[in-house]
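A.B. asks: Need a 3D model of the sequence below.
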Amino acid sequence: MGERDKNIGWGHRGTAGASIAAGLAFDAVACSFSGKEVLRDITLSVEPGEVVSLLGQSGSGKTTMLRIAAGIERLSSGRVLINNKEVSSDTVFVPPEQRSVGLMFQDYALFPHLSILKNVMFGLNDLPAKASEIEARAALRRVGLEGYAEHFPHMLSGGQQQRVALARAIAPRPSILLMDEPFSGLDNRLRDRVRDETLAVLREIGATCIIVTHDPEEALRMSDRIVLLRNGKIVQYAKPEDLYYHPVDHWAARFFSDLNEIEGVYRGGKARTAIGDFTVDGFDEGQELLICIRQQGVKLHIAIDEGYAPGLPARVKRRMFLGEVDLYEISVKGIDKPFFVRSRAGQYFASGENIGVSFRKKDVLIFAKQE
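C.D. replies: The predicted structure is shown next:
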C-alpha cells in the first residue's frame, strides 16, 4: 500500500464535474451462449442518478448484464433502453461509444507503457489534445492524484491504480458508469476507504451507476437499490433495507445473514416450533415452515437465582473471539443442532455455563418450507 493510501486516503480531492445522468432499463432481456441460457427475462429500470448494485454468486449473470448495458455483449431477446431510447434489441444495436457509458473493469485495465495522465486521456480522443489534457488533469484532481500525472501504473499502489481507473472512467463525463467488481483487488482495510471515497465522487458527478459485486455488505453500503440475481434471474430488486428486513425467500435471507434455522408448522396464527411459538400470518393452516433467526438476533441472558435465567434455557458450548464481537456456539433446550450467536464483546460467558436466550423480533424471518 502506498504512503498516500495508508496515511491520508484521498487527501485533497477536487470537486467532480457533473454528468447528465441517464435512465437505464432492461425489458425482458435474455442472453444465451452456445445454447446455454445465462440471463432469463430480466426486467428492471434504473432511475437517473441512482447507484444500483448487481449482486449474486459467480455465474449468476451480473457481468453479462453489465456487458449488455455497455454494448460489449449482444442480447438474445428483449430490449435495453437508455433514456427511453432503444439501444439494444433484435433489430437495433447502438455501439458502445455512442451510448455515453463509462466502464471500469475489475483489473483496472491500465496501460503499463503510458503515464497516468496518458491513461486518463485515452478515453478523451474526441477532444483536441490540449482540451483532453485539461479534462484528464481535472479528473485526476477529483480523485486526489494530480501529483501523480507523470508516474506509470507500476509505480502506484493498488488503491491508487483503482483511483486512476475511476478518473479515466469519469473524465468523459458519462451519463451511465458501469463498474465490474471495482474493489475486489484491494485489501480489506483499504477497500472500505476507497469505496467510501468512490461513492462520494459518484454522488458528485451525478451519473447513473451500476456496480457488479458478490459482496452483500458492499452492496448494502453503496447502493440506492440492489438487484439480487440467481441463475440468471432476478430474485429481488429493492432498497437495501427492504432486502435485509423483508427478503423474498429463504435463499435471499441467507445471502445477507448467517442464520440459525429450525423447522415449524403453522397452526392458529402462529409458527409452532420446538423453541416456542412465533406470531405470523400469510400461511395455510398446517403448512410446514422454516424459521430463520439471525445470529446477532439471539440475546444471551445471565443465569440468576440458583441458576435460573430468563428466556429459553441454553448452555454455552464454546466461545470464539472475533474482535468487536464474540461468536458463541450454544445448545438450546428442545433442539439437537447447535445455535450460533454473535454478541458484542464485553459480556463474557464461559464454556459450560447455563444461560437463557431470547430472540429479537426483527431478526426472526419465517418462510414456507421448500421441498
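A.B. asks: Please make it C-alpha for all contacts and neighbour counts, starting now.
C.D. replies: OK.
A.B. asks: Let me see the contact set for residue 243.
C.D. replies: 226, 236, 237, 252, 253 (C-alpha atoms under 8 Å, 6 or more residues apart in numbering).
A.B. asks: this one next, for a side-by-side:
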Amino acid sequence: MISNYTRTLPEVFKSQITGKPVHPILSIENLQCRYGEQVVIESVSLALQAGEIACLLGPSGCGKTTLLHAIAGFQPVVTGNIQLSGEVISSPKVKVPAEQRKIGVVFQDYALFPHLTVEQNIAFGIQSMPKGQRQSRTQSLLQLVRLKGFGQQYPHQLSGGQQQRVALARALAPHPKLLLLDEPFSNLDTELRRSLAAEVRHILREEKIPAIIVTHDRHEAFIAGDKLGVLSQGQLQQWDSPQDTYQKPKNLAVARIVSEGSIISGTVLGKDLISTPLGEVNMPTAAYESGDRLELFVRSEDIAAGEHPGAVMAQVVEKNFLGNQVSYRFQLAAGETVEAALNANVQAAPGDKLPLRLSSALVFDQAR
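C.D. replies: I've put the predicted structure just below:
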C-alpha cells in the first residue's frame, strides 16, 4: 500500500519506493527541428517522468522555445520523435494537432482575453464541462492561485503577477497531461519572478501535473525544477537535477550558463596539485600527468581574499556593491582577469591590490 506521503512524490521517486517500473510521461528521441535550412534543434533526447517539473535553461537563441513549440505541436519535426504517455505525437510522419495533445501552454505575454473576466478566462477551455462542474473547477482554481474574490475583475485591473496566475489557472483548468510555460516570469521584476517560480512549483505539485518551464534565469530554474535541461547552440548539453548540474557540469558551456565565473589556465604539478595564476590548488589529477596544461573554470565564490601563505596579489579593476556582497573584477599578474564575490567587509577600490587565493575550480579539458 502506498502511503499518503508517497502519493505526493513525483512518479520517478515512487518507482524507487514501490519497485514498480514507471514509464515517462514525455519522451523525446534524437529530435531535430529547422527553420528553412537552419538547424535550430539538433539530436535532443530527454525523458520527463509523471509529476516532474523540468526547466529548460540557456541563452537567447539556443533553441529553448523551439523545443517547447515542437512539444506543443506548433513546430514540425525533421528527424526523431516526441511521445506523450507512450504515444507518438510528433515525428516526420506523425503530427497530432496541437489541440488534440492535451497539453496546456502558458505564454510569455499571458494571452488573456481582455474582454473576459478572470472567471471567464479560466473557464474558457472547459466550456464542454457541465455548468456545475465548470463553476466548481473555476472556483477551485481561483482558490489555488490565490485569486479568490478577483473572479469578476478584468485582466487590466490585475498586476502582472496576478495576470500570470490567471493564465496558469486557465491552462490547468482542462486537466492537461503536461503543462508548458514559455518564459512565464520574464515580464516581472526579479524578486517577484523568483517568488512566483516557487509559487508555480507549489501549484503544479497540488495539481499533480508535470511541466516544462523555459527560462533564461538560472535562479528561477533552480527554484522551480526537479530536472534542469541546459541548452546551448541547439543541443541539450545536460539533463540532470539542478544540484548535480551546478556541482558537476558536464562541460564548460554548462558551467558558464549555470554559474558566474572566469576561465583561467593551469598546469599539473604532481599528484592532486595544480598551479594557476591564483596560486596552487589541491584538486584530483588522476586523469592527468605532471606538466599537463589545463583549462579551469573558477566560480566567483571560489575566490577568497586575505593574507594566506599561498595568496597572490591582484589589482581591482571593477567594483560593484551588491548589499551583503561586493562583486569585484581583478587583474592577475599574468594579465588574466577573474571575478570574485567577496564579503561586504572587504574594502578596496579600483586600482588597489588585494591578496587572493583559490579554494577550488572545475577542470574541463586539457591542452598538452
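A.B. asks: TM value for the aligned chains?
C.D. replies: Once superposed, chain against chain, the TM-score is 0.86 (TM-score structural alignment, normalised by the length of the second structure); 344 aligned residues with a C-alpha RMSD of 2.4 Å.
A.B. asks: sorry, back to before: by neighbour count, which of the contacts of residue 243 of the first structure wins?
C.D. replies: Highest neighbour count within these: residue 226, with 25 neighbours (other C-alpha atoms under 10 Å).
A.B. asks: Wait, a strand at that residue?
C.D. replies: Yes: checked against DSSP: H, G, I helix; E, B strand; the rest coil, residue 226 of the first structure lies within a strand.
A.B. asks: counterpart of it in the second structure?
C.D. replies: By TM-score structural alignment, residue 226 of the first structure lines up with residue 228 in the second structure.
A.B. asks: What of residue 81 of the first structure?
C.D. replies: Alignment note (TM-score structural alignment): residue 81 of the first structure maps to residue 83 of the second structure.
A.B. asks: so its match, which of the three states?
C.D. replies: Taking three-state DSSP, the label given to residue 83 of the second structure is strand.
A.B. asks: Number of residues surrounding the residue lying closest to it once chain neighbours are set aside?
C.D. replies: Closest residue to residue 83 of the second structure apart from its sequence neighbours, by C-alpha to C-alpha, 6 or more residues apart in numbering: residue 27 at 5.0 Å. Neighbour count of residue 27 of the second structure, defined by other C-alpha under 10 Å: 20.
A.B. asks: just residue 286 of the second structure next, same as before
C.D. replies: 9.
A.B. asks: What of the one 3 residues further on?
C.D. replies: Residue 289 of the second structure: 14 surrounding residues under other C-alpha under 10 Å.
A.B. asks: ok, back up a step: state the distance from the aligned partner of the residue nearest to residue 83 of the second structure in the first structure to residue 70 of the first structure.
C.D. replies: In the first structure, the residue matched to residue 27 of the second structure (TM-score structural alignment) is residue 25. Plainly put, residue 25 of the first structure is 12 Å away from residue 70 of the first structure if you go by C-alpha to C-alpha, to the nearest Å.
A.B. asks: what's the answer for residue 290 of the first structure, then?
C.D. replies: 41 Å.
A.B. asks: Looking at these two, which one has more neighbours?
C.D. replies: Shown here are residue 290 of the first structure and residue 70; by other C-alpha under 10 Å, residue 70 has more neighbours (26 against 19).
A.B. asks: check contacts around the more buried one.
C.D. replies: Contacts of residue 70 of the first structure by C-alpha under 8 Å, 6+ apart are 96, 99, 101, 103, 178.
A.B. asks: redo that, cut-off 6 Å
C.D. replies: Residue 70 of the first structure is in contact with residue 96, counting by C-alpha atoms under 6 Å, 6 or more residues apart in numbering.
A.B. asks: again with the one 5 residues further on
C.D. replies: Residues touching residue 75 of the first structure, when contacts are defined by C-alpha under 6 Å, 6+ apart, comprise residue 31.
A.B. asks: Report the secondary structure state of it.
C.D. replies: At residue 75 of the first structure the chain is in coil, as set by three-state DSSP.
A.B. asks: Quick check: the gap between it and residue 66 of the first structure.
C.D. replies: Distance of residue 75 of the first structure to residue 66 of the first structure, computed by C-alpha to C-alpha: 11 Å.
A.B. asks: what's the burial count for the residue lying closest to residue 360 of the first structure once chain neighbours are set aside?
C.D. replies: In this structure, residue 360 of the first structure finds its nearest non-sequential neighbour in residue 297, 5.2 Å apart by C-alpha to C-alpha, 6+ apart. Look at residue 297 of the first structure: counted by other C-alpha under 10 Å, it has 19 neighbours.
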